[in-house]
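Peer 1: need a 3D model of the sequence below.
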Amino acid sequence: MSAVSHLARRAAQKERVRILYRRALKDTLNWAVHRHLFYQDASELRERFEANKNVENLEAIDRLIADGEASHNKWRHPDPYIVPWAPGGSKFTRNPTPPAGELAYILYQSATVCISTGTTAANQIVTEKDFIFLIMIEIIYNYGLEDHIE
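Peer 2: Next up is the predicted model:
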């Protein structure tokens, strides 16, 4: 085997080991209910990876990686934790999109802002940054309330 192909294969193996370790560590967090349990499990996982750190035989490394991936797939959590605001989380796209229309008015500190024309009641130009700020304030202000009653 040439030196270049040997180095390329070793680099691919290192990448597979890194990916396997990261997946296993994240899955360990799914199984551990409390952080102190996770830290203990993460240390044990790290020790298992460190035990095979000095293996030099390429075929043995491939076999260890295949065994590790099979073990990981066998013991994956059936219902992994998903951060609430991430896709698939409980809060993902919870806030509905604002209703479509020609004029959208926001009442904030007695200033009515007409978004469609880009002016305030005092005829000041409303920038996109101000608009986003006002929308965020409305979302926070209306958090948990029922639909607006007109």
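Peer 1: contacts and neighbour counts: CA atoms only from here.
Peer 2: Noted.
Peer 1: ok, for the most centrally placed residue in the chain, nearest residue in space, not its chain neighbours?
Peer 2: Nearest to the mean C-alpha position of the chain, by CA atoms, centre = their mean, lies Ala86 at 5.3 Å. Nearest-residue entry for Ala86: Phe92, 5.8 Å, with adjacent residues in sequence omitted and distances by CA to CA, 6 or more residues apart in numbering.
Peer 1: here is the second sequence; please produce its structure so I can put it next to the first one:
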Amino acid sequence: MSQTAHVARVRSIYRRALKTASDWYLTLDTWRPQALKIRDRFEANRNVPSLREAEQLCDAAEKELEEYAHPDPYKFPLAPGGTKWERSPFPMVSDGQKKDR
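Peer 2: Predicted coordinates:
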């Protein structure tokens, strides 16, 4: 794996870790300490000398993310699957077609 591909993978894992933490801790004052702990864990492994060891750390992190995934992740209310998604139907025009917003 190239260096840029590895950097992209680490970024993806970091973002997913923050998202997973936000699923468990909904308010900012409870989520922020968890986000700092996640950042500290990533910083501790920042200068791993071999790419093989870095790959093993990434595999372990992805496995841990799967283990800690929330069974009912938070969705923004207006996002697809959210509580307010398509709550109000589109207004109909006289020919029965939906009117553009």
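Peer 1: drop the TM-score for these two in here.
Peer 2: The TM-score (TM-score structural alignment, normalised by the length of structure 2) is 0.89; 98 aligned residues with a CA RMSD of 1.9 Å.
Peer 1: one step back: what lines up with the residue nearest to the centre of structure 1 in structure 2?
Peer 2: Taking TM-score structural alignment for the superposition, Ala86 of structure 1 sits opposite Ala79 in structure 2.
Peer 1: Pro84 is in contact with the residue nearest to Ala86 of structure 1, correct?
Peer 2: Yes. Because the distance of 6.4 Å satisfies CA atoms under 8 Å, Phe92 of structure 1 is recorded as touching Pro84.
Peer 1: was I right to think the match of Ala86 of structure 1 contacts Trp85?
Peer 2: Yes. Taking CA under 8 Å as the definition, Ala79 of structure 2 is a contact partner of Trp85 at 6.0 Å.
Peer 1: you'd agree Lys53 of structure 1 is in a strand?
Peer 2: No. Using DSSP: H, G, I helix; E, B strand; the rest coil, the secondary structure at Lys53 of structure 1 is coil, not a strand.
Peer 1: if I look at it, how far off is Ala60 of structure 1?
Peer 2: According to CA to CA, to the nearest Å, Lys53 of structure 1 and Ala60 of structure 1 sit 12 Å apart.
Peer 1: and for Gly101 of structure 1?
Peer 2: 65 Å.
Peer 1: neighbour count: the two, which is higher?
Peer 2: Applying other CA atoms under 10 Å to Gly101 of structure 1 and Ala60 shows that Ala60 carries more neighbours, namely 12 against 7.
Peer 1: separation between that one and Gly88 of structure 1?
Peer 2: In terms of CA to CA, Ala60 of structure 1 sits 38 Å off from Gly88 of structure 1.
Peer 1: who does the longest helix seen in structure 2 touch, helix- and strand-wise?
Peer 2: In structure 2, assigned by DSSP state H, the helix with the most residues is helix 3-24. Identification of packing neighbours for helix 3-24 of structure 2 by 3 or more CA pairs under 8 Å, 6 or more residues apart in numbering; DSSP states H and E yields helix 28-44, helix 51-67.
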